[in-house]
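**Q** Got a predicted model here, sequence first, then my questions.
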Amino acid sequence: MRRALDALYLLTAWIAASSLIAIAGLILAQVSLRAFGSQLQSADDFAGFALVATTIVGLAPTYRHNAHIRVSLLIERFAIGTPVRKLLERLVTAVSAVLVGWAAWNSVHFVYESYIYNEVSQGLLPIKLWYPQTLMAFGFIVFFIALVDDLVTDLLGGTQSHLAHAAAGDEMPVEK
């Protein structure tokens, strides 16, 4: 199960990175085509869709590698390993899982409604909105899975992934 989850988190990291590269490619293409008096139709729509994919789909891998910005004013008041700190870390992870689960549920419902009502973008190219929205829902679902994964790991006596990376001083690793 661990290998499957790690593969899922790696997949989301690759999707987020690919979306970021797509944004750069769209911008480069737009700048180049403007020099010749042309443009890509709906490039700003595609860049917006890629930005959402980069941001939302990238949540799980950045969380697991301790690359999120955390507001830890209260938690840092307690020494690492103390019962109060462990309880607070579990509580924060549990509340985060509930909130992200709610976001995932609503995102899936949002995609479903866009599909049922056949909503399309308002740009020059009519794009069915449920296509890019699916990446948003997928990102929230995987982030929810990552939070539940860490909570279960913590409750079974392990260390949450972001805390393990923080303790080791790791940055986001480059996969080989």
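**A** Great, that's in hand.
**Q** Only C-alpha atoms from now on, for both contacts and neighbour counts.
**A** Fine.
**Q** which residue is nearest the middle of this structure?
**A** The C-alpha lying nearest the average C-alpha coordinate of the chain belongs to residue 59 (Cα atoms, centre = their mean; 2.5 Å).
**Q** take the one below as the second:
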Amino acid sequence: MRRALDMLYRAAAGLAALCLVAILVMVAVQIAARLLDFALVKLGLPPTRFIVPSLAEISGFLLGAATFLALADTLAKNVHIRVDLLTTRLPDGVRRVVDGIVALLGAGVSGFATYAMAALALKSLSYNDLSYGMVAVPLALPQAVLALGLLILTVALVDEGVLAFTGNDRITGGGASV
């Protein structure tokens, strides 16, 4: 089970990385096209006027996807910033219980957000909602990806809660603290 969960978190992080690479490629193509047009104009030639349609909008969708898909992996690797002024002063047993309760409360909030985002995606799908950019993107697609990221985060939070209650938590293993 541990291997399957870690693979799920890594796969989501891999998809997040691919989203960031897609943003990089689109922006690089747009910049290259602008530089080419500048050079062509300086040489007295007509510019290509090439643009990446809906660049800002699609980049926004990809950034949202990257953010939400990476949440579970960063939680599992204990690289989220944690405010632990109180919990570091607690005895280990009490700290584990507090960490477990907090993780399960977070799972509840994340679970509700997952439900709400999935319901929004289904509603957008039923109404055939489209974005307003030059490229009409069905809004259910980015919404579904956000719901998937939230679902994986919910699983990771339940996982962290279970690990904390069983004394196998990764919280004491390091990570950013405040």
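**A** Cool, the structure landed. This one's a predicted model, so the numbers in the text were calculated from it and none came from an experiment.
**Q** Would you pull the TM-score for this pair?
**A** With the length set by TM-score structural alignment, normalised by the length of the first structure, the two chains reach a TM-score of 0.86; 164 aligned residues with a Cα RMSD of 1.7 Å.
**Q** one step back: trace the residue nearest to the centre of the first structure over to the second structure, please.
**A** Residue 59 of the first structure maps onto residue 71 in the second structure, with residues paired by TM-score structural alignment.
**Q** The residue nearest to the centre of the first structure - nearest residue in space that isn't next to it in sequence?
**A** Counting by Cα to Cα, 6 or more residues apart in numbering, the nearest residue to residue 59 of the first structure once its immediate chain neighbours are dropped is residue 143, at 6.0 Å.
**Q** Go ahead and confirm that neighbour touches residue 102.
**A** No: using Cα atoms under 8 Å, residue 143 of the first structure is not in contact with residue 102; the gap is 11.5 Å.
**Q** Show me which of those two is the more surrounded one.
**A** Using other Cα atoms under 10 Å as the criterion, residue 143 of the first structure and residue 102 rank with residue 143 on top: 28 against 15.
**Q** sec struct for that one, please.
**A** The three-state assignment at residue 143 of the first structure reads helix, by DSSP: H, G, I helix; E, B strand; the rest coil.
**Q** Quick one: residues in contact with stretch 72-87 of the first structure.
**A** Outside stretch 72-87 of the first structure, the residues within contact range by Cα atoms under 8 Å, 6 or more residues apart in numbering are 88-89.
**Q** Could you pull out the buried residues of it?
**A** Residues 75, 85-86 are the ones in stretch 72-87 of the first structure that count as buried (16 or more other Cα atoms under 10 Å).
**Q** List just the nearest of those to residue 123 of the first structure.
**A** residue 75 (45.8 Å; Cα to Cα).
**Q** re the thing from before, with the first structure overlaid, how far apart is the helix or strand encompassing the match of residue 59 of the first structure on average?
**A** Using DSSP states H and E, residue 71 of the second structure falls within helix 55-76. Here helix 55-76 of the second structure, set against the first structure after superposition, deviates by a mean of 0.6 Å using mean Cα distance after the TM-score superposition for the first structure.
**Q** Moving C-terminal from that helix, which element do we reach first?
**A** Remark: after helix 55-76 of the second structure, the chain's next helix or strand is helix 92-127, criterion DSSP H and E.
**Q** Now that next one: buried residues?
**A** For helix 92-127 of the second structure, by 16+ other Cα under 10 Å, it's 95-104, 106-107, 110-111, 113-114, 117-122, 124-125.
**Q** From the chain's centroid, how far away is it?
**A** Counting by Cα atoms, centre = their mean, to the nearest Å, helix 92-127 of the second structure is centred 14 Å from the centre of its parent chain.
**Q** Repeat that for stretch 23-40 of the second structure.
**A** Stretch 23-40 of the second structure sits 27 Å away from the centroid of its parent chain (Cα atoms, centre = their mean).
**Q** In the second structure, which residue range corresponds to stretch 102-111 of the first structure?
**A** Going by TM-score structural alignment: stretch 102-111 of the first structure matches residues 112-121.
**Q** what does stretch 123-135 of the first structure give?
**A** The alignment places stretch 123-135 of the first structure over residues 133-145 of the second structure (TM-score structural alignment).
**Q** Quick check: end-to-end length of that stretch?
**A** 19 Å (Cα to Cα, to the nearest Å).
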